[in-house]
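# just the structure for this:
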Amino acid sequence: MVSVKIMKRLLAIAFSCLLLACAAPAAAQLRVVSYNTLDKPFSAGDLDDVRTIFGAIAATDRNGVAKRPDIIGLQEQRRFGLTETTASRIAGELNDLFGVSSYESFFSGSGSDLIMAVYDTATVSLESTTQVFTSGPRPTWRYEFQPVGYTSDDATLYTYNSHLKAGSSSSDQSTRASEAISIRNNADALGANTNIVYMGDLNLRSFEASYANYRAAGVSQAIDPLGLASFPNSGVAVHLTQSTRTSNLSDGGASGGLDDRFDLQLVTSELLDGEGLSYLGPSSTGLSGLEHSTQAFGNDGVSYNTRINNTLVGRSQSSAVLNALHNFSDHLPVVVDYQLPAVMGYEVGTVPLTLEQGEGFSVPLTVLNEASVVAAVGADELDYSISTSGDVSGAFSGQEVALGDGDDYLLPLDTSVLGMRSGLITLTTGSEGAENSLIEIPVNFEVVAATLAGDYNDDGVVDAADYTVWRDGDSPDSSQAGYTVWANNYGATSPAIAVPEPASSWLVLLALAGLAARRS
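Down below sits the predicted model:
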């Protein structure tokens, strides 16, 4: 017969109390694109170009990251009707291309030459939009994005999508300088330690006052992740973005070949600290081993002052992609990857409902970085600490990368005292913007008296009643060996049971010994 105590243990093991802590993580690190599309797509051919270009962007690997775009800041956009725009057409093409329904667009205004955005709601949510009025011909739009699955303000990304005044006259340059001041004033008001990307067709050169105003000291100082000392020039040919053509096409785009770097993504220092949300490239702290993720997409440095599809020698993209870039717009898209913050998660093993007094048992715990990314480099490392209280013990700290197997620990339980026991396992992380930064795991169990050898009726005393159980064949071992176990432990008690008087114990033992002899 299986004892009641053993049955409880079997049931406890059968019912696993595996606990998981996980938030809905963002689908991957962020791929951000800025693109002046020349008031397109307009025709069916334009839509084909959209599919070709963005399909190639999604397939292009940098630092092990190849993924579809999450945020696309668009310049020179057109509104066709109440809700149809060039941005909504791009969103629709991307949904069809990638087999999703998560791309949405944001627009405001009517006519042409507008600022718009497309974003993937599977990975980011658009929390707010703000129109930043400047002295230029077009307002800048500030978008506040929050990666899906993250709640910390440290994970918030602001993008300023701009199309500054074009032209090279002193008046044009003065207008751009004033626009940059207005944008910086708005950004400064967000406060220090804010993740900001200044993107768009900025129409500037490195020697201009507008660029100096972007880079002026302050809490929202703009920094070029590439750290180019000057542009444009042949020495930075691979980073030039306009023009993709050397001849005039019917869409009215500029010609002249690739000899300007008008399209940029500048960032605040908060995106270069290598912590939490951060630029993926060697200019970020701790990421010196990476290549720059910034791409003037399709430019391999072999098309200086000529068209983007001038040659197939030394190219990273196919002729179909290069031709689409040439035909669709006079600008190249600028593509940049940003790492996401860590996501702390855990797995904790089964804790039995009951443990015997003095029994050794440790809770298995695995700490995970559950950031959902394409490559481990796509998320910040998780720096964590483990502390305990109550009837569970152990203190540890460690670091875990995304996509890893996790760090395993054993946390001992205190089973020295009978009764209901409890403890708390606490996981904390100081990693910037990390989700689930505080996790508390309660542990509950009961400590019961240890099983007595020979106590066949589980009453805490080895006595004559146990002999009866053995004699009737209901003990775990009804052979002579079972009797020997009972006889050798006769009189033993669990700590909570009173011990019989020695004299009467010996009398009972002698009497039962005679009965056993007769039975054998």
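# CA only for contacts and neighbour counts going forward, please
Fine.
# how deep is the nearest residue to His163 once chain neighbours are set aside tucked in, by neighbour count?
Leaving out its chain neighbours, the residue that sits closest to His163 by CA to CA, 6 or more residues apart in numbering is Asp201, at 4.8 Å. Residues contacting Asp201 under the criterion other CA atoms under 10 Å number 28.
# how near is Asp201 to Asn186?
Remark: distance between Asp201 and Asn186 (CA to CA, to the nearest Å) = 19 Å.
# likewise Ala212?
With CA to CA as the criterion, Ala212 and Asn186 are 16 Å apart.
# how about Leu272?
Distance, Leu272 to Asn186, by CA to CA: 21 Å.
# let's compare: structure for the following, please.
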Amino acid sequence: MKLPLHITADKRENKEFPSATSFIRKSIIILFFLSIILLADYHTIYDIQGQQSSSPYANQVVTTSGVVTGVGISGFFLQEKNSNPAWRGIYVYTQSNPNVSIGDSIVVTDSVKEYFGLTEIKSPQKNYSKISSTTTPEPVILKTDSVSDEKWECVLVKVEDAVCVNPNAGNGEWIVNDGSGDLRIDDLLFSYSPLAGVKYTITGPVYFSTNFKIEPRGVFDIASAPKVYNVLRYPPSPTFLDRPIIKAKIIDDGQIIADSIIYRINSGSYSAKSHDSISSGYYYYNIPKRNKGDTIFYYVKGIDNSLNKDSSMTFSYVVRDTTDTQFRVMTYNILNFPGSTPQRLGYMMKVFRQIVPDILIIQELNSASGADMILDSLNTITGDYARAEFIQDPNDPSSNNMLFYRTSLAYLLSQDTICTSLRNINEYVMEINNNIIRFYSCHLKANDDDASINQRLQEVTKLRNHLSTLPESSEFIIAGDMNFYTSTEPGYQKFIADEENDIGRARDLLGVATNWHDNSSCAIYHTQSTRTGNIGDGGSTGGLDDRFDFIFGNYNINDNRGIEYVLNTYKAYGNDGNHFNQSINYGTNDSVPQEIADALYYGSDHLPVIAEFIALKRTGVEEGKDMYDSLFVEMIPNGLKIKGVKGDRIYIYDIAGRLIDDLLIDKETLFIRMRQGIYFLRSGKFKNIKKVIVF
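Predicted coordinates:
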């Protein structure tokens, strides 16, 4: 049959109407491929994929059609438009650069092949042609762990708010995680240099080569959010005379168009102010002077040119007198570190950098070398960290305690061990701002059976018996993995019991006594587990449903002398209360940036617990006069001359923190003969500490 065609020799075309030649050519192409569809072995992409890993049409010649969603140098992605896009994408391998564009509607006829797990149409002879131009299918929005489902192979997908956890995974790939699992991003179609810790929204067809991965097609497929981190305060413990400087690192792939520090005073309304200066990527902010005793809460926020935003965690400090020192205590079960997964230190360090603990108490440390790894890493933050001596537990050699501290704030006087039948409890005697305080690191028996509950009671009883031998004015903090399921447990009750000897009585600084186990109303207090599933490091699973990690303080804390707990600063770090029975990094975490939620997830199966304290200034031997309690100590050869308040008692400790004498001030002046050395004197009435040197 002849087509009624009229072909003219004039090649020019009217700008408003297509020439007969152009019209005829397009008509022939369309009719040709329609005839192929009608006469050839036509199958939809859905048919070719077969809803299985290998195509039922492997090694057969088929004809199919779809819309081009991505183009590379040796092939392109083809997808059918359908309200249910699963199983409707395929890769067309062309060996050389294909002459197609995104949005082309294509018909292709060639062989179906399985190429190392990827179903593709192999068409080196380029047996395909464009029918028309159209819009591409809308991408399917998935979680990062869902992209690896076979049904999304070669389908256009999108993942949102996925943090780059590895910017260089090799072979041009990088890894992101939105809290549900890792996903690789590849450079088959477009090469990109991501920033670690930045949150991305990524679009592209899914490819398979060893792993499933998204193939972004250009910069338009990658949108990033800013990252706010390394928020530091100078000075660390501001006084009413200071205008504190807050500095924060804010980075973005695009441009930061707005930033601010948002702060409030006590229970007032939040105020916001932009940066005062920028230097080397750090944004600097000044907070105005405040009155002594005010509590300042603040966080830093950044917004980029795509209107994506990120905020730091909320920090706080109490405006102190010129003589007080604020310090942060953190307890953390670090899950058999280093064990077989020493790389977890990288995740833990992200947490340490956010918190910057002044006193860091840890459990489940394997070895002295592991302690040194942590110490070296901590010293990349401030450069002033030291650690206690590593004492291996003979009963559980791979599960030990450790204390790290900042030498600019604290001095380790001595350490001791309280032996129990399961694991040792470690004692660390510290001097902070001329106050002596003891820290105890505990890891009590796990499990909820009667034998384990009784074992925990025995361990707590051992500790309390030790505490009962301390001087009456002693101050101490007990921290660690207690494994308590409920406040009615006898071990918990032993800690807080009002007994005849109350020197060792402690109180739960959180102040929430209840049944915490699997209780959704206690979701914000839970510390284990950070994961719902097994990630291969031996950690517990099941999501956040237990409060196992605690900080206790004794009743001499918060008596307006010595060490004071800063109210409402106790928190399970990273727990926003919205992850009951979920992984800490699932979806959005309203307490910490996604990068930190991921670090908590991978770092350990426990969340750290933090609390703020203030060491009230206790004058040492400056001019021999203590202005706080009228205690006068004069150092004389081979002894001390003491004047104080009649009826007061003076407790004398050696450099190891051991009590070596206590004296009643029963006359105007006391003369004491002592050996040469460094000693600490505590006033029983006023609870201050004085360091003296006998020469």
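# what's the residue nearest to His163 of structure 1 aligned with over in structure 2?
When structure 2 is aligned by TM-score structural alignment, Asp201 of structure 1 is paired with Asp481.
# just checking, that match touches Tyr440?
No. Asp481 of structure 2 lies out of contact with Tyr440 (CA atoms under 8 Å); the separation is 11.4 Å.
# now for those two: what residues contact both?
The contact sets of Asp481 of structure 2 and Tyr440 do not overlap (CA atoms under 8 Å, 6 or more residues apart in numbering).
# would you point out which residue is most central in structure 2?
Residue closest to the mean C-alpha point of structure 2, counted by CA atoms, centre = their mean, is Ile596 at 2.4 Å.
# the corresponding residue of structure 1 for Ser529 of structure 2 - how many residues pack around it?
In structure 1, Ser529 of structure 2 lines up with Ser243, judged by TM-score structural alignment. A count of neighbours around Ser243 of structure 1, defined by other CA under 10 Å, yields 27.
# same thing with the one 5 residues further on?
If you count neighbours by other CA under 10 Å, Asn248 of structure 1 ends up with 12.
# and for Leu332 of structure 1?
Neighbours of Leu332 of structure 1 (other CA under 10 Å): 29.
# spit out the contact partners of the nearest residue to it once chain neighbours are set aside.
Leaving aside its chain neighbours, Leu332 of structure 1 sits nearest to Thr241 (4.9 Å; criterion: CA to CA, 6+ apart). For Thr241 of structure 1, the contacting residues are Leu258, Asp259, Asp260, Arg261, Phe262, Asp263, Ala296, Asn299, His331, Leu332, Pro333, Val334, by CA under 8 Å, 6+ apart.
# please name the nearest non-neighbouring residue to the fourth one.
Beyond its immediate neighbours in the sequence, the residue positioned closest to Arg261 of structure 1 (CA to CA, 6+ apart) is Leu240, lying 4.4 Å away.
# quick one: the one you found and Tyr214 of structure 1, what's the gap?
From Leu240 of structure 1 across to Tyr214 of structure 1, the span is 19 Å (CA to CA).
# more neighbours, these two?
More neighbours surround Leu240 than the other of Leu240 of structure 1 and Tyr214, with 32 against 24 (other CA under 10 Å).
# how much space between the more buried one and Glu104 of structure 1?
29 Å.
# same check on Ser362 of structure 1?
With distances taken as CA to CA, Ser362 of structure 1 is found 49 Å from Glu104 of structure 1.
# cool, and Pro364 of structure 1?
From Pro364 of structure 1 to Glu104 of structure 1 the distance is 44 Å (CA to CA).
# tell me which of these two has more neighbours.
Glu104 (19 against 15).
# now that one: which helix or strand?
Element membership for Glu104 of structure 1, per DSSP states H and E: strand 103-106.
# packing partners of that strand?
Helices and strands touching strand 103-106 of structure 1, by 3 or more CA pairs under 8 Å, 6 or more residues apart in numbering; DSSP states H and E, are helix 86-98, strand 114-120.
# which residues in structure 1 does stretch 551-561 of structure 2 align to?
Counting by TM-score structural alignment, stretch 551-561 of structure 2 lines up with residues 265-275 of structure 1.
# correction: the previous question concerned stretch 108-115 of structure 2.
Taking TM-score structural alignment, stretch 108-115 of structure 2 hits no residues over in structure 1.
# quick one: buried residues of that stretch?
Across stretch 108-115 of structure 2, burial judged by 16 or more other CA atoms under 10 Å covers Val108, Thr109, Asp110, Ser111, Val112, Lys113, Glu114.
# from the chain's centroid, how far away is the longest helix seen in structure 2?
Longest helix in structure 2, counting residues (DSSP state H): helix 20-39. Its chain's average C-alpha position is 60 Å from that of helix 20-39 of structure 2, according to CA atoms, centre = their mean, to the nearest Å.
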